[in-house]
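Novice: Could you look at this predicted model? Sequence included:
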Amino acid sequence: MEVDRTRIQVVDTGERSIILEPLSEPRPGERWTLRVPWAEGRTPEAAEFALVAHPSEVDTELDIARLQVPAPACPAQAECAPCSAPSAADAIASGLIDKDGVQTLAFRPFKEAASGFESTAGVSYRASTWVLVDVEIIRPPRHLAWSPVGATLTSKTGEVRVRAIKIEPNKTSPERVRLFAEAEVPPPSAGLKFTLHLNGPAGAPSFSIPSVQLPPAKEVQP
């Protein structure tokens, strides 16, 4: 809070109140400015109040609303980073794809009779620094709101840490969601056949897809 300390003394500040005491008598019509910053630090940064003395009127309560400053529009015919769609050039420039490219491999669908969950045929991708599993999940009627909260890729000889999960709803079929699971590149000792374990939220079942197969690493040419 910013005030002129030569004219105003801050007696007390609380969560919902501020007590001020003038150190001198304000002249008729004189306006003292009280500047209070917003807690989040967004634009505008602070609210300003004009303190004016009046012999017969007093404001007992102030309702304050912040005016949102709209983001500046992109100039006509200009393509800025937030406005343009991601491109192949972005993937290469960021290092997601290097000269070794991306290998892909399809894997078969799976249905778990006990829970009623299904997975369609999916595709696994492998680059030099990441692997990704792309598969559609079909949720049973009693678990249409189900969404995984974590995942792991495990084989008979190893486990791979899943870095991130992304879910895309199906606009025409609410029981279907498309799942992307990005993981670290497994060591050679882990093999290529994996089970994708999808951890359900509290009180909901988990779902495991045992048919995930990763493409082999690209052979380095001598």
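Specialist: That came through, no problem.
Novice: contacts, neighbours, all on C-alpha from now
Specialist: Noted.
Novice: what ranges do the helices span in this structure?
Specialist: 88-93 (DSSP state H).
Novice: In it, where's the longest strand?
Specialist: Longest strand in the chain by number of residues, with DSSP state E as the criterion: strand 159-169.
Novice: contact partners of that strand?
Specialist: The contact list for strand 159-169 (C-alpha atoms under 8 Å, 6 or more residues apart in numbering) reads 147, 150-154, 176-186, 190.
Novice: Mind doing that once more with 6 Å?
Specialist: Residues from elsewhere that reach strand 159-169 (C-alpha atoms under 6 Å, 6 or more residues apart in numbering): 152-153, 177-183, 186.
Novice: Next one for the comparison:
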Amino acid sequence: MFASSPTAFLVLLLAATPASSQTCPPLGASEGRCIELTAEGTNEVPEVQISPGQPTSFRFDSDVRSDGMTLENRERFEVAPGKRLITLEPSERMRGAKPSTLTVCFTDGAAPACASFRLIVHPAIGERRLEIFRHARSVNSVQAELRKTREENSELRAENARLHAEHDRPAGLLGLFASGMVDANGIPSQDITKLITTRESNSLKSWWVKTVRAPGRVVIDLWLENLDAAKSWTPKGAVLVGSKGEVLEASFWPAEPLPPGERRHIWVEVMAPDARTEGTFTLKLWEADGQRTFVIGNVTFPALAVKPGL
């Protein structure tokens, strides 16, 4: 998944360039995803997630030949080529299209002469920025992989500890009090039905939208109607997108199809530090086949109640 690991890097079968080449920074230190092109690895082509109407930029640390770029379905893209920066923006004609391939060739004559990327179309989320570092395998790149593995293991240990802690608590309402999600003041909530913005292309209609906050998590309570009179709407994925483009992974329930013309509750939950869910967000919900989406803007969450004496 691209949205769940935006700074993960791929190792390709590519040859060395000068030792002064850059290496990928530690996870979280850069805005986009970093791809290292090294002398070791496999012949796999890295996948890049794109979305109609959203620009994706490739920044290289080597000059790219102006006549050495090929792009499948180029007529369906807005392309801004440059020596080291290439920006692609797929048009709406790419929605639901099969993957395309972008190939670039470098000017310095060193191996690898060219590099390819597989462009995967997503209905709502596109990667904004990729840093492409082209160099031989080095101690620094090995250390970067070790740092990545250590960080992933640390995250897994933290998640495992959280799950164990939750199982050690009582169930039901008592469990909510024990977890700290509920206190004597209840859970802060607000009705934002009249505040949200919607898109004409939405295939679902929102009858009400309420937001709820508890420590470390927020929930959006949606009462939705399937506007299609013939086809069910089955949710597949959801994200919150902040005002600066930051993407927060979201879970949803239930996952069953919403029959044609019917209404149903759908709850969307995001688990993140409270500071990351402050401000205004856009909710994106998409269905299983990727053709239809539901997008609302101006989504905000209530503040947590301040306890006496704080």
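Specialist: In hand now; what should we look at? Quick caveat, the model's predicted, so the values are computed rather than measured.
Novice: TM-score them against each other, please.
Specialist: Once superposed, chain against chain, the TM-score is 0.50 (TM-score structural alignment, normalised by the length of structure 1); 136 aligned residues with a C-alpha RMSD of 3.3 Å.
Novice: thinking again about what came up before, tell me the buried residues in the longest strand of structure 1?
Specialist: 159-160, 162, 165 (16 or more other C-alpha atoms under 10 Å).
Novice: How many residues are close by the residue lying closest to I266 of structure 2 once chain neighbours are set aside?
Specialist: Nearest residue to I266 of structure 2 in three dimensions, chain neighbours excluded: L222, at 5.2 Å (C-alpha to C-alpha, 6 or more residues apart in numbering). Other residues within reach of L222 of structure 2, judged by other C-alpha atoms under 10 Å, total 19.
Novice: for E219 of structure 1, same thing?
Specialist: 7.
Novice: and it, what pairs with it in structure 2?
Specialist: Per TM-score structural alignment, the equivalent position to E219 of structure 1 in structure 2 is V306.
Novice: what's near enough to touch the residue nearest to I266 of structure 2?
Specialist: 209, 265-266.
Novice: redo that, cut-off 10 Å
Specialist: 193, 205-211, 264-268 (C-alpha atoms under 10 Å, 6 or more residues apart in numbering).
Novice: Could you measure from the residue nearest the centre of structure 1 over to A47 of structure 1?
Specialist: Among the residues of structure 1, the one closest to the centroid is K166, at 10.1 Å (C-alpha atoms, centre = their mean). With distances taken as C-alpha to C-alpha, to the nearest Å, K166 of structure 1 is found 39 Å from A47 of structure 1.
Novice: before we move on, what about G122 of structure 1?
Specialist: G122 of structure 1 is 54 Å from A47 of structure 1, by C-alpha to C-alpha.
Novice: Pick out whichever of these two has more residues nearby.
Specialist: Comparing G122 of structure 1 with A47 by other C-alpha under 10 Å, the one with more neighbours is G122, at 21 against 14.
Novice: for the aligned residue in structure 2 for the more buried one, what are its contacts?
Specialist: Following TM-score structural alignment, the counterpart assigned to G122 of structure 1 within structure 2 is V209. Remark: with contacts taken as C-alpha under 10 Å, 6+ apart, V209 of structure 2 is in contact with 190-196, 220-224, 265, 267, 296, 299.
Novice: Select from those the one having the most neighbours.
Specialist: Of the contacts of V209 of structure 2, with other C-alpha under 10 Å as the count, I220 tops at 24 neighbours.
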